[in-house]
Every structure is written in structure tokens, then in C-alpha cells.
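In: What follows is a predicted structure for the sequence shown.
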Amino acid sequence: MTYDLKTAHAPRMTGLALEAAALALENPATGHLIGQKLLKDLGILDLRVTALHEAPSVAPDLPRPASLTAQAAPPPDLDALARLAPKTTGFAFESAADFVAAYREGRSDPVKVAERFLEAAQRLDGGERPLRVFIERNADRLLAAARESRERYRSGAPRGPLDGVPVSIKDELDVEGYHTTVGTRIFRDRAGEDATTVRRLREAGALILGKVNMHEIGIDTSGFNAHHGTPTNPYAPGHYTGGSSSGSGASVAAGFCPISLGADGGGSIRIPAALCGVVGLKATWSRISEHGAFPLCASVGHVGPLGATVRDVALAYALIAGPDPRDPNSLHQPPPHLEGLGRDDLEGVRIGVYRPWFEHATPEIVRAAEGALDIFRARGARVVEVEIPELDRARVAQGITILCEMASCMARYDAEHRRSFSLGVRINLAIGRALTGVDYVQSQKVRARFSRHLARVFEAVDVLVTPTTALTAPRIAEDVLPRGESNLDVTSGLMRFVFPANLTGNPAISVPGGYGASGHPIGIQLMGRPWEEHLLLRMGEVLERAVPRRAPSIHVRLLDGA
């Protein structure tokens, strides 16, 4: 089999060139010709005329409970999980368990934590290189919730396993009383209720810090935002965080919170997790409710947690996963569980590696990924060489799907607000509008076809291991600000390993796997069978225990005030 995954190429554009490209694509007289050239370069025109005999699958075709063996694993004990500190080496982030222990033992309280957060957030958003993590904070709301949490601890009746634990929320999700901007300047609706995932965290006692930044409408992977400022990477100031859940990754890495909620339509949880040196889980499609999430890309989108450690992500996942009557797609799923979490052996686990794909990254990232395989082998896992056909066709199909769905979502705002979006967003939406119904249907045929390819691979292995990204955090060049850039080479490198899980709906996690020569974090991706998040979390914790963590350059300690 020939490895076919291509690196997409196009001239990098900033400033006036970027503006000229956006205007030309939006102009009926020139847009068609330029658009057709772009569609050809991206492989879309070839797919348009490819003979595909599969029936289209307009959402991931997942095995449902009737076809699954009964789940014998017990539901997780979330209170116990919240009290069990993660076992990591090197630099220790403040975990959810650390906050709970400090409150129970009287060493700190939620009000002190909230006050330290407010001071640190204001300080780090000032100065020469502002962090730009938060879009909206509300000190009065936060302090009121913190005081209520403090009183619950004083009375010996905490609300749940996250009582008083600080959590941030991507601005793609509704939080009651806060605006949902989706990273734009055109949406300013104030949410009247929480998204289901936010509500479930709040019911567990979580202290909602506010809304965090994101790549505008989630339509690219760098984290650039012309309206709310571009977050800088706490591990690599002056470099991108990755996107689109940029503020989620940066808020955890900066120490503001051990858990953040993000969303992932094409790697948007896993990419910032990798670049910011934290953990990010995209669960099985429909495992976690989408109610209250802005409907950007329904068939490839996933709400999910980022966290300081695998244990933090596991705790958040266990709280937010499961059926929700307000999201019909979520209703038919096996019960979420965390079987095996904490076990250090991987005896009997089969790890699949598609060698040409695995090695399609910078040398230092490939070395880190090989190191992860060595760790898994030492714990009893067996590495199996596999082949995955038609990766490039899947890349094109995923790109068409997300662009079509986002262009459809934004269509009703186009006439009035087209030029309110930043230049890169305008270019991507113009490409989305240039796509046809034929392109979308062809992509859904590829989804059905590629899902079968991947299912056959998972008959031979339990988990696929790759790097998360093909490069570490790119530099925010001087010519990027304030208008942004179009850099297809970087986008292609950031998405190289993440897109299949969005197209097929398989779960995937990014776990820190080391650091490059520059000290920038490297992520390792584990992808599994539908509904088997527990195995990814178990393996992620094995890796986490063996790979020493380093302190970010920008980091605060909310419990001790450092």
C-alpha cells in the first residue's frame, strides 16, 4: 500500500495580500476562478468526480448498545476520583484533587482561590505581552459562587466532586449570564441557561471562572483572534496556543484551572492540548451532549475536556458524558465508565502503528512518539504494524464536511456581517460557499468508506498511536498582527493526525509526551474504538507517569499564591 497523505501547500499570506485574497474570493467576477484553483489544489475537484459506490453517511456510523456486549464495569466513584491525586513526575500542576484536599483540610478556600485568580488574570492580561486567555469574566458572580462553596465546606456538605474547583469554558458554549461570542464581534447574545456540559460541572460544584478565547468560529487551528486578541502560549510566549480551543489550552497551562471545556471539530481540543503541554480528550461522537454549544459543525463537532492531568480529564469526562434528552444524538450509548484507570500494566493491549503516517512529523516529534511506544511496550503492550488506506481522501472529506457545515451555519449572517469576520475566516467561509452539494455527498460517501477501513484496523488492534501534531507551537510572526495570516503548511501540519477521529467519530486523546529542543511541548495521540474512552485514559495515565513534566514559562499557583 502506498502512503497517500499529502501536505497541503499554498503561499503564506498576511496583511494587504491576505485582504486582497479575501476580497477577490468574495467578488463574483473573480471568486469563481480563484475558488476553482483553490479547490483543485486542495484535492476537492478530484474527489468531486471520483466514483464512490458507498451510501453516504451524514454522521458517524457508530455501533450502538444493541450491537455491543453488555458493559459490566461499574460506574466511576467520582468523589473518590476527586480525592485521589494524580501520580506525575517532574513539575506538578495543581489538580482538581489538590483543590479539594486543600479545601477539606482548611489550607485554602474557594474565596482565596477566586481572589488570586482575579488578580493573576488581570495582571497577565496587561504588560507587554498580554496572555489574552479570557474573553469575559464576572468578578461579582465568581466571588458569590466562591463564598457559597466556602460555606458548604465549612458546614461539611460540599455539593459534589468539583466543589470550588476552578473551571474555564470555551466561548462556543453557553454559560448562564455570560455572552456567547464564538470568538466574533457579531454575536453578543447573553445565555439564559447553561449548556448541558456546563450545567453538569456546575452541579458538581465547579467554580466557573468565565469564558475563554477561541479561534474565530473555530474555523482554523492556530488560535489567532483579531477581535479578542490572540492568546500566547504559556510554555512558549510569542508562539501560538493552537486552536480552536486556544483559551482552554492556555488557561490550563497557565494554572488558572485544572479543567476547561473545549470543542473539537477538526482537532480543536487535541491541538491546543498538545501545543500547550496539557491533556485533551475528544470522546466518541455523541458521547457528550452538544446542547448549548453553538451549532458550527454538527456531524464532526465534539464538546470535551482539557485538563492539567489525565485524572482531571477523566473526572470531567465522567461528569459530562452520558445521555441528554435535549440532544437526541446522545441518547443511545453504553454507560460511560473508567475501568482500568490507575492500572500501570498494559498486558494484552495491542497498539497499532501505521509507520509512514507515524513518521510524517519533525524528527524530534517522531523521537518523542517512539519513546511513548517504548513506555507502552515496557508495560506489556504489543506494537502491531498496520496500514490505513485512503488517508488523503479522508482528509479532503473532513475538510469539505466542516467547511460546508460552518458555511451553512454562517449563511444567514453573510449579507449583513460578511466583512465583520477577520480575513482568514472570510477566506475559509468563501471556500465553504464554493463547495457544492455533490462535494458534500461525496464526502459523506468517503466517511462511510473510511469508517469501514478504520473498523477493520481496530479488529487487529485496540489503540492507534501517532503524534498529535506534526510540529510544535508555531511562532506568532510580527506581520500576523493585527489582521492574521493564511498559512496552509502550518494548518496541514497541525491537523495531520487529528482529522480521522472527527470524520469517523472515534475517541482520541492527546497526552504530553515530552518537549522539543526549544522546550516546546509535544503531544502524543491515542485513538480508540467507539465508546472505549476508558482505555485511552488508562493508557494516557501510564504515559503521563513516565514522562516528566516541565513548568510553563507563564504559570500561577492559586492554592499557594505563587
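Out: Yep, that arrived. Numbers count the residues shown, from 1 in each chain.
In: Please count neighbours and contacts with C-alpha atoms only from this point.
Out: Fine.
In: Please enumerate the strands of the stretch 351-500 of the chain.
Out: Per DSSP state E, counting those that start in this stretch, the stretch 351-500 of the chain carries strands over the ranges 382-385, 463-467, 485-486.
In: Could you export those strands to CSV, including columns for mean neighbour count?
Out: Shown next, in CSV, are the strands of the stretch 351-500 of the chain (neighbours: other CA atoms under 10 Å):
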stretch, mean neighbour count
strand 382-385, 16
strand 463-467, 27
strand 485-486, 24
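In: one more structure, for comparison:
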Amino acid sequence: MTYQRNPVKAPRVSGMALKAFVNTLESSVGSVVLEKLVRDSGIEQWRELPADDAPPVQLPLPHGAPGAEAQSPGEQAARAIAATPVPKERETVSSFARAYREGGVDPVTVVRRIHEAIERLDSGKDRLGLFVARKPDEVLRAAEASAERLRAGRPLSVLDGVPVVLKDEVDLAGFPTTLGTKFRNQPVAADSTVAARLKAAGALILGKANMNEIGINPIGLNPHHGAARNPWNRGRITGGSSSGSGAVVAAGLCPLSIGADGGGSIRIPAALCGVVGLKATWGRIPETGVPPLCWNVAHVGPLGLTVDDVAAAYALLAGPDGHDIVAQSQPPHHLSGYEDGNLSGVRLGICWPYFEDADADVVARCKESVRALTDAGARVVEIPAPDLNTILWTHSCIILSEMAEAMLAHVKTRSADFGLDSRTNLAIGRHFRATDLVHALRHRHKLTRELLALMKDVDVLVTPTTATTAPVIPEATLPHGESNLPVVDALMRFVRLANLTGFPSLSLPAGFDREGLPVGVQLTGRPYEEHLLLRLGRVVERAAEVRTPPIHVTALR
């Protein structure tokens, strides 16, 4: 198949024009407008595309080879952060553990410094828009308990006393899980599995991070909580929907955060903010306590300053919890071979026309990442071009249909509670036919089967994470933002397939463009082979240039 990407024809719309457009979509003539919109965007070609014998049920993902050794999650996390010394100026999980062990600082001092930094960065007219909710006194009490454990030589894990932030899509007892909306204001009674595991590890949860409303857009502009701004340049977007989760790590407020990814929502902000983000295999990290928005493509996972940080979080968070059905039938997670920098025998699958369909600086930096991998012994295998139109419509139909269903009760009573971009996408989701959704689910199965076949000949797929670095925030359109589908396409071009198939995918920094903005490279692997992605990620990381963003704080000194 020859590589082809259909151009995005939708105009850029904001302000009164966008409001009028949304009102039209929600009116009695909306279905006519919506049908023209999706037809002009290429849906008819997709509707006619045969799904062969694929049923509308996801293909069970194969388990692959087991790990070479059995270790507890805590042991694996400790192994991850001990794998490579980290420069002292980078405040990683390892840096926190070392500082606490050596007695130079304690969690109470760290938390007080961070609270002061948050007050400075996230208030007033120049706020970064990072947090939607915090309880500093509770965090301070948790820090005091952590300090006592550390003084007694009884830390709960390598994360004891380490600050962490949760996306406001993940339940944290005593806090509302707003999903970036203005109407989900009731505090939840119980922790999500992710929050509970972090607390059990001694992590200090600083609060809930800003996000794109209901995670429906990859930009990161929230009409209710404000625009999340990028620490590399506050006039640039962070990407979304885990917008605050990417920015807090880049700004130095914590070495780890938690995001959620239904269509690149961990990997996109990781790329634009210059941090590491892991979307693990579907169900690898339990979704219990994460309100359902898009059942078939959703993932929750870590963002971190370094690959070691993300590996440590993955080790502690992955594994069945007895509640999440998808998480129940999977092999034990492990980090086998994690420290091995010799990549002899590793095959990198690359479709060069697809890889190069990005800004010149992005392509150049990502090619340098490929060179780092081949210098370590890996070899490139050229692979066929993806069918981007099929991937686009299959993913769009599933995620928007499911989000429309998840929000339907509220849309029926108070649709004006949503921002204009959310209302646009929810209207499209309601417009899809039942036959469209079944067709999409069949193609999801077919795409998964095809990708499994392709990856018999390669071990990892390599692409840029996004086709562009962080775009400019359209200040004149705030707080409501705009509809800008060419930007959305540039951010999502490389990320959709991993959500559709459930394969694991890792974004990590590859360097910088000529304006000093971070570039992300993406590695996608076979199901349950996160350990291989993390192993390759460490090789890329060691070769990439490291800088500190202009907006940055330190907590350990």
C-alpha cells in the first residue's frame, strides 16, 4: 500500500462563529450538517471498506514470552531507579530516594517548597493552569508520616516521600473527579486502584491536575479551569488531554504524574512537554476508579521525568486488582532485560514516508533517536504504510460514540454545561450510526490481527509521537478555544493505532526544535512487552540532549 494521508478540510472556527456552528449541530437540522461534515472528511470510503471475517469483538491479546525472573512490584521499582546514576540536577525518583537516604532533606521540607512553588506558578494572571484541586494540609500530614518512616529506616517503597500528581480523571478519596467539567463536583468516597497503590507505596499525592474537558480533545485548553500552559513556553499548549499531568513534571513539581490515554492523551503531552509517557497494554494498569469515558480504547498510566521514573511507576501500578475485568487475564509484568543496552537482534519497524510526514525538526530529531538505537545494535526493517483513513475513522467512531454515551444523560438536560469543542465532538459521536459502530469494532479486530502479523517480523514500531512541537495557544479565543482540526490531526497522526489495538506505546524526549521546544519519539511494541519499550527508551534517552525548561522549580535544594 502506498502511503497516503487525506488532507483535513474543516475550517478553523472560534468565537461567535463556533458558537453558532455548535448550536446548529444541536438543532433540528444538525443531522444534515453533520452528515455533510463526515462525508467531506472521508467517512464513505471507510463505510464501504470490507472488514473481512472480523467480528465486532476485540481479539484477545497474546501473552508472549514470560519474564526471566519473578520479583515483587516494589523490587522491580527499586531496580528501575537503581539502573543508572542520574545527574544531581535532575530531580528524579532516584534523586528523591538518594536525598532522603543521605539525610540532606526530608519529605516535609520538600512538600513545603513545592507548595510555595505551586502558589507562585499557579495563581494570578500568569498562572500555568496546572491544578484544579489541592489539599496542602493533608499532603503535609502525609509527608510527616513519610518522614517518620524514613527516619526509622522503614520506607514503604522507593516512592516513599516522592511527590506525585493525578489527572482529574482518576478517583482520589475526598476529591471530586470532575473530568475537566464544571458539573461533577461531589467528592468520591474511595481511591482508584492507581491512587491506592501510590498511597501504599508512600507517594505524596499533591492534588488533581487540569485536563481537557472529558478528555475529548488533545489540545489542553479547558474552558472551566483555564488553559494549561507549557513550562517550555507559556504561550504554547501542553497537549492533552492529560495536560496538567505533563506540565507538572516538566515544571519540576514532581518526577511522576498519572494520566489517561484514549487517543494519545498520555503520549501527546509527554512529547510536547519534554517528558516520558507510557500507555501500557490495554488493561495492564487497572482502570478501577477511573470513570468510564471510552471503554474500548482507554488506558491509565504514568508520565515521568525519565524512563527510569516511568519504569518504577509501571512496576508498582501494573497488575490485576480483582475488579477490572480487562486487567484480570494477563501475564505477570516484569522488567526483564531492562538494563541491557546491547540491542543486537532487535528489529525496528519503520515506514519512512509515514515517519517523515511531520515537521522537519521533528523528523530530524526522531531520526537521531533511530540512529541511537541502531548504534546500540538494533536494525531497521522497512514496513508497509498504514491505512490512515481506516485508522482515523475506526478510532473516531469508537471513542466519540462511547464518549457520547458516557455523557448522554447530562447532554440531554444541560448541554450548555460543556465547552464548545466538547459539544462539537459529542454531536459527532451521537451522529454515528449503530452500523458505523459495529463496523468500527470489526475493523478494530481486523487492525489488531494485522498488527500482530506485522510484528512477527519486527519487535518495535518507531515514529514521531506528534507531527509538530507545541502549537501556539490561540489567546484571542479563550476561554472557549477553537475548532482547529489540522492541529488535532498533527497531534494525533501517530498515536491512534496503539489505542485501537491496545498495544503498549512509549513517548520519550528526542531533542528540541529550532525554537527550543521538545520533540517526542514514539516506540510501540507487542502486547505485554512494556519491558522492551522501556529498555529501548533508556538507550534513546542516554543519547538525547537534556535541557531544563525556562519555567522550572527545584524541591531538593
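Out: It's in. As the structure is a prediction and not an experimental result, all values here were calculated from the model.
In: whereabouts in the second structure does stretch 192-199 of the first structure align?
Out: Under TM-score structural alignment, the match for stretch 192-199 of the first structure in the second structure covers residues 189-196.
In: before we move on, the earlier item: turn the strands of the stretch 351-500 of the first structure into TSV, including distance to residue 254 of the first structure.
Out: Listed next are these as TSV, based on distance: least, CA to CA, whole Å:
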stretch	distance to residue 254 of the first structure
strand 382-385	35
strand 463-467	23
strand 485-486	25
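In: still on that earlier bit, the match of stretch 192-199 of the first structure: which residues count as buried?
Out: Using 16 or more other CA atoms under 10 Å as the test for burial, stretch 189-196 of the second structure gives 191, 192, 193, 194, 195, 196.
In: Tell me which residues touch the fifth one, please.
Out: Applying CA atoms under 8 Å, 6 or more residues apart in numbering, we find residue 195 of the second structure in contact with 166, 170, 171, 172.
In: So residue 256 of the second structure sits against residue 301, correct?
Out: No: the pair residue 256 of the second structure / residue 301 is not scored as a contact, 10.4 Å apart, by CA atoms under 8 Å.
In: okay, those two: which has more neighbours?
Out: residue 256 (33 against 26; other CA atoms under 10 Å).
In: Need the counterpart of the more buried one in the first structure.
Out: Match for residue 256 of the second structure (TM-score structural alignment): residue 259.
In: ok, and the closest non-adjacent residue to residue 482 of the first structure?
Out: residue 226 (6.1 Å; CA to CA, 6 or more residues apart in numbering).
In: And the one you found? What does it align with in the second structure?
Out: In the second structure, residue 226 of the first structure lands on residue 223 (TM-score structural alignment).
In: same question, residue 480 of the first structure
Out: Per TM-score structural alignment, residue 480 of the first structure is aligned with residue 477.
In: Residue 246 of the first structure too?
Out: Under the alignment (TM-score structural alignment), residue 246 of the first structure maps onto residue 243.
In: How much space separates its match from residue 291 of the second structure?
Out: Using CA to CA, to the nearest Å, residue 243 of the second structure is found at 18 Å from residue 291 of the second structure.
In: closest to residue 547 of the first structure out of the strands of the stretch 351-500 of the first structure?
Out: Minimum separation from residue 547 of the first structure across the strands of the stretch 351-500 of the first structure (CA to CA) falls at strand 463-467, 14.7 Å.
In: can you name the residues of the second structure that that closest one overlays?
Out: Going by TM-score structural alignment: strand 463-467 of the first structure matches residues 460-464.
In: returning to what we had before: verify the contact between the match of residue 480 of the first structure and residue 16 for me.
Out: No: using CA under 8 Å as the test, residue 477 of the second structure is too far from residue 16 to be in contact (9.9 Å).
In: who has more neighbours, these two?
Out: residue 477 (13 against 10).
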